[in-house]
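Student: compute the structure for the input listed below.
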Amino acid sequence: MRIRTLTGRVPAAQVKENPEPIAPGLIERLKKLEDLSGLVSDVLDEFGLEGTVGSTTLRPTLDRTVVATVVTQRNVRQDVTAFTNVSNRSWKMSEIEGINQCDPGQALVIEGVPDVSNMGGLMAAIAKYQGLAAAIVDGGVRDIGSSRSIDFPVWSRHVTPLTGKWRCTTVEINGTVNIAGCQVNAGDLLVADETGVCFVPRDWVERVVDRCEQIALYEERISVLTKREGSTMQDFLDSLYGKI
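Tutor: The predicted structure is shown next:
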């Protein structure tokens, strides 16, 4: 458990510890599997875990597959006008602290404010420079051309030019966040691709990886039948509905 040196943009009491990394071998095992979000989603169903969000809700800017542990950030809407904050230079949104608390290879997951940008092109560039794997934003983002141009993948609910820096306050780093109805904690595992995103509680990661590999072997046996001349419908039925 550790906290990086703070930027000062979020009060220290509101920045929680980043859990220790999970075993890197578990992440590498998952990365070898195909159709990953669908596979992980099926396993979450088997274990009774709610952690899947489709890409019609959180839309990707790039066709990438990301497997990474997460740092979380929660933003709330301010109760004063953007003009007041611009006039007073009162800038309380702080993706920079969320990025700062990430280790290289981690992803930043933001419970954001809808219809305003919770991350723009400059912050995406800093995140890329710092070695982040991706950002997931339940809220708006902007400058997606910039994030695409540097190959930094972002999944978001909204895309808008409207800045959040005068409209949002970052109230917590590495607390529990709600992402499209899914509870996500710091150190949980993110699996994201063009189909959707899945969040795996860190205490379940090893069991989920083991089960994903079992199902992948089962699906490979069926795939082989589709490439083999002479396969019959009975062959497919036997493979599909036998015990996994």
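Student: rest of the way, CA atoms for contacts and neighbours
Tutor: Will do.
Student: tell me the contacts of the residue nearest to the spatial centre of the chain?
Tutor: For the chain, the residue lying nearest the average C-alpha position, counting by C-alpha atoms, centre = their mean, turns out to be Ile136 (4.4 Å). When contacts are counted by C-alpha atoms under 8 Å, 6 or more residues apart in numbering, Ile136 touches 58, 107-110, 154-156.
Student: please give the structure of this sequence too, so both can be compared:
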Amino acid sequence: MTGVRDDGQSMDVAAVEDLRVRYIRLYGGAIYDVLDEMGYPNQVLATDLVPIEPGSVVVGPAFTIQGVSDPMGDEELSQRRIRLFSEMRYPCVDVRDCGFDVRVAHYGEMNATLGVKHGAVGAIVDGGVRDVRLLREMGFPVFARYRSPVEAKKRWSYYRWQVPITLRGAMSATVTVHPGDFMFADQDGVLAIPKALTVAVLEAAERLAGLENSARTEFAENPDTEAVYQKYGRL
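Tutor: Modelled structure (predicted):
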């Protein structure tokens, strides 16, 4: 079986699932620290991208979508939706560049229903979301900027997908996300891990998390706090 396609390549589902399971055990702070040390401090998306359900975690390779303003309701653009979802593969994350639009809902329950059918495990939307109650009942994790009941049809539409997209950043004005980049979103925020660094970042973050666990134990048990601090440094 294959996973998310990227420029004609495929990913083994079992391998991606293993990466997802290991990443889910981690937390955004540790992953960011590793990216920062590797020279990638600007991989954090805007801080107002938050989960519709507290405690949600979204992890997996990006299926990128770029949208545009569509005030005429172009039928050709509208039909792209069906083709778009049919190209998703499990376990992908629907990542949407909404063109900095702040009016409409760019994601809703029907999007999630189609996404789940074709393999999406979550969505990260640099824009608006609606049908929040239904999405919560589905248990489908979504991170978004805001909520709006406004229908996107004849106001905004899909344009391209599986291309590099531009999302708003936290440490930089924008962050470019490529198809297959590994997305990690939890209560700390949303990070885009460059595809080529997926394994290296994971392994380094696991080591860091292990050191932090050891430090917590020693801080709790050793009365000499300064000695423990000197041992673990910035931890």
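Student: TM-score of the superposition?
Tutor: Scored against TM-score structural alignment, normalised by the length of the second structure, the superposed chains reach a TM-score of 0.83; 222 aligned residues with a C-alpha RMSD of 2.7 Å.
Student: if we can go back for a sec, among the contacts of Ile136 of the first structure, which are in strands?
Tutor: Members of the contacts of Ile136 of the first structure lying in strands (criterion: DSSP state E): 107-110, 154-156.
Student: next, count neighbours for Thr232 of the first structure.
Tutor: Thr232 of the first structure sits with 12 neighbouring residues when counted by other C-alpha atoms under 10 Å.
Student: state which strand of the second structure is the longest.
Tutor: Secondary structure assigned by DSSP E gives strand 58-69 as the longest strand of the second structure.
Student: ok, average deviation of that one from the first structure?
Tutor: Once the two structures are superposed, the average separation between strand 58-69 of the second structure and the matching residues of the first structure is 0.8 Å (mean C-alpha distance after the TM-score superposition for the first structure).
Student: what angle separates that strand from strand 92-97?
Tutor: Regarding strand 58-69 of the second structure and strand 92-97, their directions subtend 40 degrees when assessed with axes from the mean of the first three to the mean of the last three C-alpha atoms, to 10 degrees.
Student: would you state the strands of the first structure in chain order?
Tutor: For the first structure, the strands defined by DSSP E occupy 52-54, 59-60, 66-77, 107-111, 134-141, 154-159, 168-173, 177-179, 182-184, 189-192, 196-200.
Student: would you turn the ones you listed into JSON lines with distance to Cys212 of the first structure?
Tutor: Compiled in JSON lines, these are given as follows (distance: least, C-alpha to C-alpha, whole Å):
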{"stretch": "strand 52-54", "distance to Cys212 of the first structure": "15"}
{"stretch": "strand 59-60", "distance to Cys212 of the first structure": "23"}
{"stretch": "strand 66-77", "distance to Cys212 of the first structure": "14"}
{"stretch": "strand 107-111", "distance to Cys212 of the first structure": "21"}
{"stretch": "strand 134-141", "distance to Cys212 of the first structure": "22"}
{"stretch": "strand 154-159", "distance to Cys212 of the first structure": "23"}
{"stretch": "strand 168-173", "distance to Cys212 of the first structure": "30"}
{"stretch": "strand 177-179", "distance to Cys212 of the first structure": "23"}
{"stretch": "strand 182-184", "distance to Cys212 of the first structure": "20"}
{"stretch": "strand 189-192", "distance to Cys212 of the first structure": "12"}
{"stretch": "strand 196-200", "distance to Cys212 of the first structure": "12"}
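Student: out of those, which gets nearest to Gln101 of the first structure?
Tutor: strand 66-77 (7.1 Å; C-alpha to C-alpha).
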